[in-house]
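Colleague: got a structure for you, letters missing:
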């Protein structure tokens, strides 16, 4: 089976789009970073290093220090597919991040986005 092409895309190439999406709705880069750190366990310095190294999505999630156990609480539809129904583990991780950034752009409170 062929891997989905997003797996080999650099996280750094998509990251600016997350920020733009959030900023268009009055949210901030620091909020985007907070979501990514919550989800992956990266520190801000580690996150910036991953971006600078242009790490692909597959490696970005493989190298994540501590995937948040509460990420399974992220539910809903992204790109027409229910996040909780995605069987491919890496695609599900990517879609968790997409869904959380969407929630940020839609004005949801950070406490709710971070499932507190």
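Modeller: Happy to help now that I have it. This one's a predicted model, so the numbers in the text were calculated from it and none came from an experiment.
Colleague: alpha carbons only for contacts and neighbour counts from here, please
Modeller: Fine.
Colleague: what about the helices in the chain?
Modeller: Taking DSSP state H, the helices of the chain run over residues 11-24, 29-40, 44-52, 57-62, 89-105, 110-113.
Colleague: now tabulate those in a markdown table and tack on mean neighbour count and distance to residue 76.
Modeller: What follows is the helices of the chain, written out as a markdown table (neighbours: other C-alpha atoms under 10 Å; distance: least, C-alpha to C-alpha, whole Å):
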| stretch | mean neighbour count | distance to residue 76 |
| --- | --- | --- |
| helix 11-24 | 16 | 18 |
| helix 29-40 | 19 | 16 |
| helix 44-52 | 15 | 26 |
| helix 57-62 | 18 | 21 |
| helix 89-105 | 19 | 8 |
| helix 110-113 | 13 | 12 |
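Colleague: this is the comparison structure:
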């Protein structure tokens, strides 16, 4: 079975789309970075290093220093699929990120996004 294409795409190629999506709604690149850091445990320097290295999604998720345990409380639908029901762990992690970016673009407060 072949891997889904997203696994081999560089995270850096998708990242600008995340930023553009939230900036259209009045949010910022700094907030995108904050959401990604919260989810993965990367420092800002670590995140920037991954972007510079053109790391693919599979490695970006695998190398995440401290995936946030609260990510398991992320619920909802992304691309027509409930993130909490995704069985493949890597795809679920990618969809968690997509869901948080969607919530940021929809204007949710950081406290709600971070499930505080």
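Modeller: Looks like it arrived, so ask away. Remember, predicted model here, so these are calculated numbers, not experimental data.
Colleague: circling back to that earlier point, what's the closest of the helices of structure 1 to residue 5 of structure 1?
Modeller: Smallest distance to residue 5 of structure 1 across these (C-alpha to C-alpha): 9.8 Å, for helix 57-62.
Colleague: of the helices of structure 1, which approaches residue 72 of structure 1 most closely?
Modeller: helix 89-105 (8.3 Å).
Colleague: centre of the chain to stretch 27-43 of structure 1, how far?
Modeller: Computed by C-alpha atoms, centre = their mean, to the nearest Å, the separation of stretch 27-43 of structure 1 from the middle of its chain amounts to 8 Å.
Colleague: what's next to it, contact-wise?
Modeller: Outside of stretch 27-43 of structure 1, the residues that reach it under the criterion C-alpha atoms under 8 Å, 6 or more residues apart in numbering are 18-19, 22-23, 44, 47, 61, 64-68, 71, 97, 100-101, 104-105, 107, 110, 113-114.
Colleague: circling back to that earlier point, just put the helices of structure 1 in JSON lines and tack on distance to residue 78 of structure 1.
Modeller: Written out in JSON lines, the entries for these read as follows (distance: least, C-alpha to C-alpha, whole Å):
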{"stretch": "helix 11-24", "distance to residue 78 of structure 1": "14"}
{"stretch": "helix 29-40", "distance to residue 78 of structure 1": "17"}
{"stretch": "helix 44-52", "distance to residue 78 of structure 1": "24"}
{"stretch": "helix 57-62", "distance to residue 78 of structure 1": "18"}
{"stretch": "helix 89-105", "distance to residue 78 of structure 1": "6"}
{"stretch": "helix 110-113", "distance to residue 78 of structure 1": "15"}
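Colleague: thanks a lot, catch you later.
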